[in-house]
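*Asks:* Dropping the sequence and predicted coords here.
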Amino acid sequence: MFKALAAAAALAASLATPAAAQGAEGAPELVITEAGTQVLGDFLWQSRLLVVFADSPNDPRFIQQMGYIEDRPGDLIERDVIVITDTDPAARSPIREELRPRGFDFVLIGKDGFKYLRKPLPWDVREISRSIDKMPLRQQELRDQRARP
């Protein structure tokens, strides 16, 4: 179920902060990494973050959320999203310390560092994508894309 998580763990060490890494076939892959020692400022103006917290990797809500993410990675890649997971409250990662989740929680953070969305229940990627598409910077990106010949 977490096939992308294992592949992304290898990418975490060499994360250069593009939201999509190149897969074996050259197609972009969604970056899913663990919080570890990373800080939110590392991603400022480069990627949007979807931070998924749980008190255990066995939390049914965490499993459901990761399933939603794995079902539609292309929508997140297109929107420059990196998924960060944190399922170990005892580790006290810098991201957990800053966002202070309670149990399962996910936080959507824009490229500008603003926390746009926080939910205590899993959300479908379609709904997350709609929230991203309402962000001012995303609106500007879409306008810029349409203006290109």
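*Replies:* Cool, the structure landed. Numbering: from 1, shown residues only.

*Asks:* Please make it C-alpha for all contacts and neighbour counts, starting now.
*Replies:* Will do.

*Asks:* Okay, strands next: where are they in this protein?
*Replies:* In chain order, the chain shows strands spanning 20-22, 28-34, 48-53, 81-86, 105-109, 115-119, with DSSP state E as the criterion.

*Asks:* which stretch among the ones you listed comes nearest Gln140?
*Replies:* strand 48-53 (14.4 Å; CA to CA).

*Asks:* Remind me what that closest one packs against, helices and strands.
*Replies:* strand 81-86, strand 105-109 (3 or more CA pairs under 8 Å, 6 or more residues apart in numbering; DSSP states H and E).

*Asks:* Make TSV out of the strands of the chain and add distance to Ala147 and mean neighbour count.
*Replies:* What follows is the strands of the chain, written out as TSV (distance: least, CA to CA, whole Å; neighbours: other CA atoms under 10 Å):
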stretch	distance to Ala147	mean neighbour count
strand 20-22	23	18
strand 28-34	24	23
strand 48-53	23	26
strand 81-86	23	24
strand 105-109	26	22
strand 115-119	26	14
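
*Asks:* ok, back up a step: can you put the helices and strands packed on strand 48-53 in a markdown table and add distance to Asp42?
*Replies:* Output for the helices and strands packed on strand 48-53, formatted as a markdown table (distance: least, CA to CA, whole Å):
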| stretch | distance to Asp42 |
| --- | --- |
| strand 81-86 | 12 |
| strand 105-109 | 12 |
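
*Asks:* try it against this one:
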Amino acid sequence: MRAHILLFFAMLTPAQHRADDPATVTLETMRDRYRPLLVFAPTGKDPDFLRQLHLVAADQSELQEREVLLVPLTSTSEARPACVPGTSAHMEPEAAAAARRRFHIPPNSFTVVLLGKDGGEKLRSQTPIPIRTLLQTIDSMPMRQQEIHDRHTEPKTP
């Protein structure tokens, strides 16, 4: 598992800070565009935190198809983790603190919160969430059902 985590971090690139780039986000900027997966942890070395990152790294394409944006949030002032463009993003300290307050996450707690595109909480866990559980939760959402329906009914272009 440690090798997979190292491989995951080796693939990461630093975030770019363009206005249209989701590399640095707030809850408001993600609304209607992404399904944020907020991963709160005391530190970037927390075993549950690393396990959740590993799970996400193993199924990036499935999550990207569902417009899931991984947002790792640690309580310490350590350097923020790099992100995978299009798959993960950062929150500045003020936005991260606001998210922590909104979802009532203590600084010493590991918690994963999945939000819908509407900004509402869809799933919460104090242990890493298996990807299958994330996918099933997302695929049962009305907005995701509509996305699937729209994709299958779009006219094919020659």
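*Replies:* Received it, and whenever you're ready, just let me know what you need. What you see is a predicted model; the values in this text were computed from it and never measured.

*Asks:* Distance to Arg146 of the first structure added to the strands of the first structure, as CSV?
*Replies:* Putting those into CSV (distance: least, CA to CA, whole Å) gives the following:
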stretch, distance to Arg146 of the first structure
strand 20-22, 22
strand 28-34, 22
strand 48-53, 21
strand 81-86, 21
strand 105-109, 24
strand 115-119, 25
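
*Asks:* Could you give the number of residues near the corresponding residue of the first structure for Thr43 of the second structure?
*Replies:* Here Thr43 of the second structure is matched to Ser56 in the first structure, going by TM-score structural alignment. Ser56 of the first structure: 15 surrounding residues under other CA atoms under 10 Å.

*Asks:* do you know how far the aligned partner of Ile131 of the second structure in the first structure is from Asp71 of the first structure?
*Replies:* Using TM-score structural alignment as the criterion, Ile131 of the second structure maps onto Val125 of the first structure. In this view, Val125 of the first structure and Asp71 of the first structure are 8 Å apart by CA to CA, to the nearest Å.

*Asks:* quick one, which of those two is more surrounded?
*Replies:* Using other CA under 10 Å, the more surrounded residue of Val125 of the first structure and Asp71 is Val125, with 21 against 12.

*Asks:* out of the helices and strands packed on strand 48-53 of the first structure, which comes closest to Arg143 of the first structure?
*Replies:* That would be strand 81-86 among those, by CA to CA, at 18.7 Å.

*Asks:* Residue range in the second structure corresponding to the closest one, please.
*Replies:* With TM-score structural alignment as the criterion, strand 81-86 of the first structure aligns to 68-73.

*Asks:* what's the average distance of the matching stretch to the first structure?
*Replies:* Stretch 68-73 of the second structure, aligned to the first structure and superposed, deviates on average by 0.7 Å (mean CA distance after the TM-score superposition for the first structure).

*Asks:* what lines up against Met143 of the second structure once you look at the first structure?
*Replies:* By TM-score structural alignment, Met143 of the second structure lines up with Leu137.

*Asks:* Contact partners for that match?
*Replies:* Lys111 (CA atoms under 8 Å, 6 or more residues apart in numbering).

*Asks:* In the second structure, what residue corresponds to Leu108 of the first structure?
*Replies:* In the second structure, Leu108 of the first structure lands on Leu114 (TM-score structural alignment).

*Asks:* residues contacting its match?
*Replies:* By CA under 8 Å, 6+ apart, the neighbours of Leu114 of the second structure are Arg35, Pro36, Leu37, Leu38, Glu121, Lys122, Leu123, Arg124.

*Asks:* Not counting its neighbours along the chain, what's nearest it?
*Replies:* Closest residue to Leu114 of the second structure apart from its sequence neighbours, by CA to CA, 6 or more residues apart in numbering: Leu37 at 4.6 Å.

*Asks:* Do I have it right that the one you found meets Leu70?
*Replies:* Yes: taking CA atoms under 8 Å as the definition, Leu37 of the second structure is a contact partner of Leu70 at 4.8 Å.

*Asks:* Which parts of the first structure are helices?
*Replies:* 3-13, 60-71, 73-78, 94-99, 125-133, 136-147 (DSSP state H).

*Asks:* for the ones you listed, which one sits closest to Pro28 of the first structure?
*Replies:* Using CA to CA, the helices of the first structure put helix 73-78 closest to Pro28 of the first structure, at 7.4 Å.

*Asks:* Thanks a lot, catch you later.
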